[in-house]
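A.B. asks: Sequence plus predicted model, see below.
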Amino acid sequence: MVDKADKAAKLNAESLADLLKTMQVLRDPLKGCAWDKQQTFVSIVPHTIEEAYEVADAIVSGDMAAIKDELGDLLFQVVFYAQLAKEQNEFDFAGICEQLNSKLIRRHPHVFAQSTQLTTTELNQQWEHIKAQERAGKQQDTDASILANIPKGMAPLQRAQKIQKKCSAIGFDWSTLPPVVDKIHEEIQEVLDEVNAPQPNQQAIEEEIGDLLFAVVNLARHAKVDAETALIKANQKFEKRFRAVETILKQQGQGIEAATLEEMEAAWQTVKKQ
């Protein structure tokens, strides 16, 4: 009698096989899709990034059907890269899975080796130590900085948080919240000083605003908030409220373009109260 786990594993294998076959057909030189056949590793990178953000957006919305759909789109990106690599005789999807599985087991010795309970701090230290060993084994770690290997193409908010986390791991960090907040006030003042200068320097203003954003990301990290997720939610909240303002003004017989700032502000306050 086949148990549920075996049945699920069989269905997963069949579904994956079907997906890989579909991807192969899409890239077929004769009967494939014209767009898919033209793509390269480089050309689909923007789509991969976009799909990752759409997954995050779906998760924030809480719509499980949308999450399922967007995860499928993101998985398609991995399958696409695997097909491209297979055509170039570099690796295939199975190779990706095998390497990932080995990495997960290697990076979790407390689970797969000695089965030891570790604290969050100990887990982070172990994780970084194992990653450092991996880089050394590849003999590619010519950059000895603790900030090495942070992707340059990572979203700016995420990269700022990653940089700060790396520095914090070796003690370069405030241990309490007040100095973090004080730093934000300091950066705000420096922005204002540049903006209100007799002859404002746009480059200096940009630099100071960058410092302010970096300081705000630091506050988010200390408050155990992911800055990227927080901004995604803030964008969604603003959009929802602004659309409601448009609706209110339309009900009053005027479009948003014709409304005064005072009228828009009054509608905004109405939406906030609601």
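C.D. replies: Received, thanks.
A.B. asks: from here on, contacts and neighbour counts on C-alpha atoms
C.D. replies: Will do.
A.B. asks: residues contacting H108?
C.D. replies: W127 (CA atoms under 8 Å, 6 or more residues apart in numbering).
A.B. asks: Report all helices and strands that the helix or strand where E206 lies contacts.
C.D. replies: E206 belongs to helix 202-222 when assigned by DSSP states H and E. Judged by 3 or more CA pairs under 8 Å, 6 or more residues apart in numbering; DSSP states H and E, helix 202-222 is in contact with helix 156-169, helix 178-195, helix 227-251.
A.B. asks: Okay, one more to line up with it:
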Amino acid sequence: MESRPYTIDTLIEIMARLRDPNSGCPWDLKQSWQSIIPHTLEEAYEVADAIHQAVDSQDFSEVKLELGDLLFQVIFYSQFAKEQGDFEFADVVDGVCEKLIRRHPHVFADIDFADEAAIKANWEAEKSKERAIKLQANSVLDDVPKALPALSRAQKLQKRCANVGFDWGDAWGPYHKVKEEWAEVGQAMHQQDGEEIAEEIGDLLFAVVNLARHQGLDAEDLLHQANRKFETRFRAVEQLAKADGKRLQDMSLEAMDALWEKVKQRLKT
């Protein structure tokens, strides 16, 4: 094994040793394509979480470690493929390099586009060609990953439809759709129809994602930010109550709401 600083070749060699039938790690030898999918998803979320924390703290050391863990997942899958004789890690690198070069002719082929919108249109056209070749798809929605978080998948579904012209002309279309779906949620609640309430709330969420997309925003990221804001405020409420010698569970909703408003004002200033 080579000495530090290690390289990508070292990581590939480590993976091969871990999967060696005679001297490898029992846990790694038991793994399969399907068994490490949950680990891959977990590592991706840990990268995202580390980045969010790093942006606040300006300490990116944890991001480096989490990216390494995510890279190892790619090496793991590549090792499975190598053992089956399908492909190797070098083929993965070759494939992504070819795709990026082809999708960026304005950078690598001296082709000029009028503006950023034209560049984006070319990118989507290239992706459409790839999907047609890969899947001979019956629908533009055929290869939208089902394992995506629901908000992200909703946004990707909407984007695919927009690429073929099935979309609102501007952001006011989804804005009014949100108002329409909001009213339908209220109607379902008045009727006390549980199934209808659930369906209408789902429609409302989908419409809100569409509004975010039309504003050039990522719905998943927006909800993540909203979660962080709520968590920050609620932790501050807990601290105020504790400083007063009180427990939230012993306080009235009105008293907790008063603390909430105090926290909101503090954070604003």
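C.D. replies: That came through, no problem. What you see is a predicted model, and the numbers here were worked out from it, not measured in a lab.
A.B. asks: picking up where we left off before, pipe the helices and strands packed on helix 202-222 of structure 1 into TSV and attach mean neighbour count and distance to L123 of structure 1 per row.
C.D. replies: Converted to TSV, those look like this (neighbours: other CA atoms under 10 Å; distance: least, CA to CA, whole Å):
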stretch	mean neighbour count	distance to L123 of structure 1
helix 156-169	16	12
helix 178-195	16	25
helix 227-251	15	22
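A.B. asks: how big is the angle separating the helix holding E206 of structure 1 from helix 178-195?
C.D. replies: Counting by axes from the mean of the first three to the mean of the last three CA atoms, to 10 degrees, helix 202-222 of structure 1 points 160 degrees away from the direction of helix 178-195.
A.B. asks: Of the helices and strands packed on helix 202-222 of structure 1, which is nearest H110 of structure 1?
C.D. replies: Across these, H110 of structure 1 has its closest neighbour in helix 156-169 (20.1 Å, CA to CA).
A.B. asks: so the closest one matches what in structure 2?
C.D. replies: Aligning helix 156-169 of structure 1 against structure 2 (TM-score structural alignment) gives residues 150-163.
A.B. asks: ok now that stretch, how far from the chain's centre?
C.D. replies: Here stretch 150-163 of structure 2 shows a centroid-to-chain-centroid distance of 13 Å under the convention CA atoms, centre = their mean, to the nearest Å.
A.B. asks: so how much does that stretch differ from structure 1 once superposed?
C.D. replies: Compared with structure 1 after the fit, stretch 150-163 of structure 2 shows a mean deviation of 1.5 Å (mean CA distance after the TM-score superposition for structure 1).
A.B. asks: what's that stretch in contact with?
C.D. replies: 124, 140-141, 144-146, 167, 206, 209-210, 213, 218-220.
A.B. asks: between the residues you listed, which has the most around it?
C.D. replies: For these, the largest number of neighbours (other CA atoms under 10 Å) sits with N210, at 30 neighbours.
A.B. asks: Tell me the counterpart of it in structure 1.
C.D. replies: By TM-score structural alignment, N210 of structure 2 lines up with N218.
A.B. asks: isn't its match right up against P178?
C.D. replies: No: contact criterion CA atoms under 8 Å: N218 of structure 1 and P178 do not qualify, at 12.0 Å.
A.B. asks: Now do the shared contacts for these two.
C.D. replies: With CA under 8 Å, 6+ apart as the test, N218 of structure 1 and P178 reach no residue in common.
A.B. asks: E228 of structure 1 -> structure 2?
C.D. replies: Matched to structure 2 by TM-score structural alignment, E228 of structure 1 sits across from E220.
A.B. asks: Which of the three states applies to D112 of structure 2?
C.D. replies: coil (DSSP: H, G, I helix; E, B strand; the rest coil).
A.B. asks: residues near it, how many?
C.D. replies: Applying other CA under 10 Å, I find that D112 of structure 2 has 11 neighbouring residues.
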